[in-house]
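I'd like to go over a predicted model; first the sequence, then the structure.
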Amino acid sequence: MSQIERTIAEAARAWPFEEARKLVARTGGKAPAKGYVLFETGYGPSGLPHIGTFGEVVRTTMVRQAFQRLSDVPTRLFCFSDDMDGLRKVPDNVPNKEMLAQHLGKPLTAVPDPFSNEYPSFGAANNARLRAFLDSFGFEYEFQSATDWYKSGRFDKMLLTMLRHYDEVQAIMLPTLGEERRATYSIFLPISPKTGRVLQVPVIKTDADAGTIVYRDEDGTLVETPVTGGNVKLQWKADWAGRWFALDVDYEMYGKDLIPSAELSARIVRILGGKPPEGFNYELFLDEEGKKISKSKGNGLSVEEWLRYAPPESLALYMFQAPRRAKRLYFDVIPRAIDDYLSFIEKMPSEEPAKAADNPAWHIHNGKPVDHHAAGVSFAMLLNLASVAHTDDKDVLWQYLRRYVPGATPENAPYLDRLLQGAVAYYQDFVKSTKKFRLPTDKERAALKDLADTLRAIPESESAEFIQNEVYEAGKRHFAKEELRQWFKTLYEVLLGSEQGPRMGAFIKLFGRDNVVRLIERALAGEDLGKAA
């Protein structure tokens, strides 16, 4: 890292740099005893992976990248799956619910795969889905399984430390529970050797020297078991603290709803003799109705659903923007996210280095400019192209796109091809049914006829900006200055069937001058533009 790059990073004000400075202060510029700064994200594989989970990884990655600009201390990122948790209920959005119901209470990695028997367990199947997406995005991370850490013995030292401080940790947890729960609560959850279930039962006796606990199994028998070797797991708040302590985690994010839990876990870490990680709490995502998104309910967008319509970079941008503000995470946010991303990526190469470091695209691409060969193309424009072309055939739409981006093909401009594919799908699924075309008024007819005559006289080779100016001038000849907004609304409603639309100069350049003239002629003739000519 050059001194110039370091100076630029030190001046940057984007939130990942602000977070990274906490870690610089924590380490004092030196590597911890373990040799690296450890970032961690947690994942509960009780439901299908969702965008909130991805958000933690991408945001944490952004902070990690910022830290790497500020410090030479090595870093690692663990994506840790709590896959030894017991299956508490059957998720709403998975198949074979009756089969899953027979395995309630068992660790997720001991519950059969309900999807296709492709994986050894429900936990493994959901872990694979998470990893597949993270891999497709190109994250640098190390996947970690709670089951593996417990059963391999790598948590044994931490578990024995937790046992030695059992009464102190219990004293932290019990005041946070209801009276009935306090009567049976223990930070240790034994796994029954008879049923295989994770048991929520009181611990009758602890023996720190022997490293064992005694509990009563489901059939009433007393069982003494080691806390090591995967015979027990920890209740999740103690488990979170135990993980922080065992791994010596330096940084972890969590949702706003987990702030009290994080505070409790931090207290437990200190009792164990460790140092809690630096943290960042983000606001929760909301569904279409403004309710909190739940993995088990599946009431938000899935990763696959977002990617049906948009490239992953647009999702990364949505995660970057205002992480401490509650935002709806539904289909209608996708077009804006795509176009905002395209705007940021187009600006980045021409920005001064200091300003570029605050550009969201810098954090999405780790400071490296990317040319998608999509200059001037917007998702909104492609949606309108799909509307007026009356086709769901991407190859047909490419005939228009080549006019706007000379020389571009699906092969040499794959990002444009991806945008076009997403626009076709989004138009068919969400926009087509909402189109409402109307006929022009007499005043609007005169302006539209004028525009058609104007366009006929413009050479095909003219730029989008020139055409935009001519559209504006045509409107000025028929609408007062304060009515010009209505002129463009007229174009959108009459020609595109929408109250809003793209810059008309760019759209005309894309769809073609003569095609737009024919569109105007059809509108003037009273035809229904919602149907193909």
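Now that the structure is in, tell me what you want to look at.

Every contact and neighbour count from this point should use C-alpha atoms.
OK.

wait, isn't residue 424 in contact with residue 389?
No. The pair formed by residue 424 and residue 389 falls short of the contact definition of C-alpha atoms under 8 Å, at 10.8 Å.

And residue 78, how close does it get to residue 242?
Look at residue 78 and residue 242: by C-alpha to C-alpha, to the nearest Å, they are 15 Å apart.

Would you mind telling me which of these two has more residues around it?
For residue 78 and residue 242, the more surrounded residue by other C-alpha atoms under 10 Å is residue 242, and the numbers stand at 25 against 20.

just the strands in the stretch 1-150 of the chain please.
Listed in chain order, the strands of the stretch 1-150 of the chain (DSSP state E, counting those that start in this stretch) span residues 37-43, 75-81, 142-145.

do the same with the stretch 151-300 of the chain
In the stretch 151-300 of the chain, the strands defined using DSSP E, counting those that start in this stretch lie at 188-190, 203-207, 212-216, 222-226, 232-234, 251-255, 278-282, 285-286.

let's bring in a second one:
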Amino acid sequence: MSMNDLIAAARVNKAWPFQEAQRLLKRYPDGVKPDGSPVLFETGYGPSGLPHIGTFQEVLRTTLVRRAFEAMIGAKPEDGKTRLVAFSDDMDGLRKVPDNVPNQALLAKHLGKPLSRIPDPFEKGHESFAAHNNAMLRAFLDRFGFDYEFIAANDMYNSGRFDAALKQVLRKNQAILDIMLPTLREERRRTYSPILPISPSTGRVLQVPVEVVDPEAGLVRFQDENGASVEQTVLGGTAKLQWKVDWAMRWYSLGVDYEMYGKDLTDSGVQSGKIVEVLGGRKPEGLIYELFLDEKGEKISKSKGNGLTIEEWLSYGSEESLGFYIFPNPKSAKSLHVGVIPRAVDDYWQFRAALPTQELDKQLGNPVWHLLRANGGWQAEEAPGAGDTLPVTYGLLLNLVGVLGAEADREAVWSYLANYVEDADPAKHPELDVLVGTALAYNREFVAPTLKKRAPVDGERDALKALDCALQVIAPDMPAEEIQTIVYEIGKREEFGFENLRDWFKCLYETLLGSEQGPRMGSFIALYGVENSRKLIAGALDR
């Protein structure tokens, strides 16, 4: 594939990252900013809590748009035509003590202070609570190989790099108030100010009326917590901005061109967009994405603990499957619970296997094409691993582990895989070995406690006896497809009374595996072994 072919195909492709990147191309038709600087993508992080799956999805999706834009302008990642900034709002005041951190009494003493000026409750040697969480963010993003630049609000405010933008906020103070005050309740209007000075007496971020004294000098006047009238600068880390103003100021100061955000920030995006224009900047392009839901369809809440963490997903699935699950339809809400993991793993591998043989337009719509490019690959269909397949599906692996029971271990699973997989050696199949471990964990936590094999009834018993007789005479190494044909033919026989093949397979799943759904039985029998499968049938008949 030539670069010109890629550019032409990318510019007309309907996959959502290309549709988002198309908006950037309209912003900069030549693919570059007027001053020649890189097109800037940004993601935001609030370090009052640890990074989570929402952080991951925002950085991943933004990266996908970044790579799509590069494809449209014929740039490779190493060309430096784009940047991705992960911004931490660590000057925000601590509003409440999080439930899931140690030394809560320590944090309670520092309520209201900037997160970057509160001691580290984790006692890990970091200079502040925010520094600890920022380090966790960087480790989190590095774990997944994201290409990004980390910027902390604390560094920008304290170093003076935001000073010019802060002076502009002071100059436009009344215009900003004209935007914000109509959106606030009467009580809030009386204390609202775009500027949040930091108390010289307590170090807390203050929500008080502020009078602008001298915009060019950065001077303001306000009443401190002790009642004193204070005149001080807002420069050099002595103040921060209200959230919506801060967001707009960041866009203005850094020159952000693209930032996506969740549906819950829709109103903030509208107001911040107006404010950045008042400051003399331009609102970034961006996607408003839907939020994650739990298995009951309720919004995921950190305080409720009804979500699924990154660690939980990686305990029961793979990194690639998480990205694959997040990829489609960002404007539609997604249910995020452990039940979606097995399908995501198998779908990822199905799309990955298909990638090299697809026409270019189909490749560009394949989620795996985007995921393989996310961290630097240019021609994703030629990337290491493109076109690979798993020798067994994750669903089949889960069924095997389910039959082996909660006490099964890695060695036992691999001994059965030898019936089905050529060169059944974990060292030769490292990605499968990862899934063996996650399948064991998934089975132990979610499958084994729910398995309940029922007894066969009426014609089901005769059908199972017929299957046992057929298995008795076949070769132990009969291919899975031939075994599947035998299973099909038995299910079609009228004397057993199945209305359709679905009923026959439901019988097999419920009596032999103890679940309502299951694998292709030919594949399962080949994997589990003919004689072992006959023992399952005998157990069902005895039941």
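Good, I have the coordinates. These numbers were taken from a predicted model, which means no experiment stands behind them.

ok, residue 424 and residue 389 of the first structure, which is more surrounded?
When neighbours are counted by other C-alpha under 10 Å, residue 424 comes out ahead of the other of residue 424 of the first structure and residue 389, with 23 against 17.

Counterpart of that one over in the second structure?
Using TM-score structural alignment, the equivalent of residue 424 of the first structure in the second structure is residue 440.

Excluding chain neighbours, what is closest to that match?
If you skip the residues right next to it in sequence, residue 440 of the second structure has residue 401 as its closest partner in space, 6.4 Å away by C-alpha to C-alpha, 6 or more residues apart in numbering.

now swap in residue 255 of the second structure and tell me
Nearest residue to residue 255 of the second structure in three dimensions, chain neighbours excluded: residue 40, at 6.9 Å (C-alpha to C-alpha, 6+ apart).

The helix ranked longest in the first structure vs the second structure, average offset?
When the first structure is parsed with DSSP state H, its longest helix is helix 51-70. Plainly put, helix 51-70 of the first structure ends up 0.7 Å away from its match in the second structure on average once the two are laid over each other (mean C-alpha distance after the TM-score superposition for the first structure).

Residues contacting that helix, please?
Counting by C-alpha atoms under 8 Å, 6 or more residues apart in numbering, helix 51-70 of the first structure makes contact with 1, 5-6, 9-10, 16-17, 19-21, 23-24, 39-41, 43, 74-75, 77, 79, 134, 139, 252-254, 285, 301-303, 316, 319-320, 363-364, 366, all of which sit outside it.

Buried among those? Make that a PyMOL selection.
Here is the PyMOL selection string for the buried members of those, based on 16 or more other C-alpha atoms under 10 Å:
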select buried, resi 9+10+16+17+19+20+21+23+24+39+40+41+43+75+77+79+134+252+253+254+285+301+302+303+316+319+320+363+364+366
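
returning to that earlier point: Provide a list of residues in contact with the counterpart of the residue nearest to residue 440 of the second structure in the first structure.
Alignment of residue 401 of the second structure against the first structure is given by TM-score structural alignment, with residue 386 as its counterpart. If you count contacts by C-alpha under 8 Å, 6+ apart, residue 386 of the first structure has them with 392, 397, 423, 424, 427.

Same check on residue 10 of the second structure?
Contact analysis of residue 10 of the second structure by C-alpha under 8 Å, 6+ apart lists 18, 68, 71, 72, 361, 364.

can you check residue 283 of the first structure too?
Contacts were defined as C-alpha under 8 Å, 6+ apart; by that measure residue 283 of the first structure touches 255, 256, 323, 324, 325, 326, 327.

one step back: how close does the residue nearest to residue 255 of the second structure get to residue 265 of the second structure?
As defined by C-alpha to C-alpha, residue 40 of the second structure lies at a distance of 20 Å from residue 265 of the second structure.

So for these two, which sits in the more crowded spot?
Set side by side, residue 40 of the second structure and residue 265 give different neighbour counts by other C-alpha under 10 Å, the larger being at residue 40 (20 against 13).

quick one: what's aligned to that one in the first structure?
Residue correspondence, TM-score structural alignment: residue 40 of the second structure in this structure matches residue 38 in the first structure.

And residue 56 of the second structure, by the same measure?
Under the alignment defined by TM-score structural alignment, residue 56 of the second structure corresponds to residue 54 in the first structure.

measure the aligned residue in the second structure for residue 324 of the first structure to residue 224 of the second structure for me?
In the second structure, the residue equivalent to residue 324 of the first structure is residue 331, according to TM-score structural alignment. The gap separating residue 331 of the second structure from residue 224 of the second structure is 44 Å, by C-alpha to C-alpha.

Looking only at neighbour counts, state which of those two leads.
Relative neighbour count places residue 224 above the other of residue 331 of the second structure and residue 224, with 19 against 14, counting by other C-alpha under 10 Å.

Need the counterpart of the more buried one in the first structure.
The alignment partner of residue 224 of the second structure in the first structure, by TM-score structural alignment, is residue 217.

what does residue 270 of the second structure give?
Counting by TM-score structural alignment, the partner of residue 270 of the second structure is residue 263.

And for residue 359 of the second structure?
Across the alignment, which pairs residues by TM-score structural alignment, residue 359 of the second structure is matched by residue 352 of the first structure.

so what's residue 280 of the second structure closest to, chain neighbours aside?
Using C-alpha to C-alpha, 6+ apart and skipping residues adjacent in sequence, the residue nearest residue 280 of the second structure is residue 252, 7.4 Å away.

Burial check on the one you found, number of neighbours?
When neighbours are counted by other C-alpha under 10 Å, residue 252 of the second structure registers 23.

cool, and residue 351 of the first structure?
Applying other C-alpha under 10 Å, we find 12 other residues in the vicinity of residue 351 of the first structure.

Next: residue 315 of the first structure.
23.

helix/strand/coil for the aligned residue in the second structure for it?
In the second structure, the residue matched to residue 315 of the first structure (TM-score structural alignment) is residue 322. Local secondary structure at residue 322 of the second structure is given as helix here, using DSSP: H, G, I helix; E, B strand; the rest coil.

which ones are touching residue 322 of the second structure?
Residue 322 of the second structure makes contact with 313, 341, 344 under the criterion C-alpha under 8 Å, 6+ apart.
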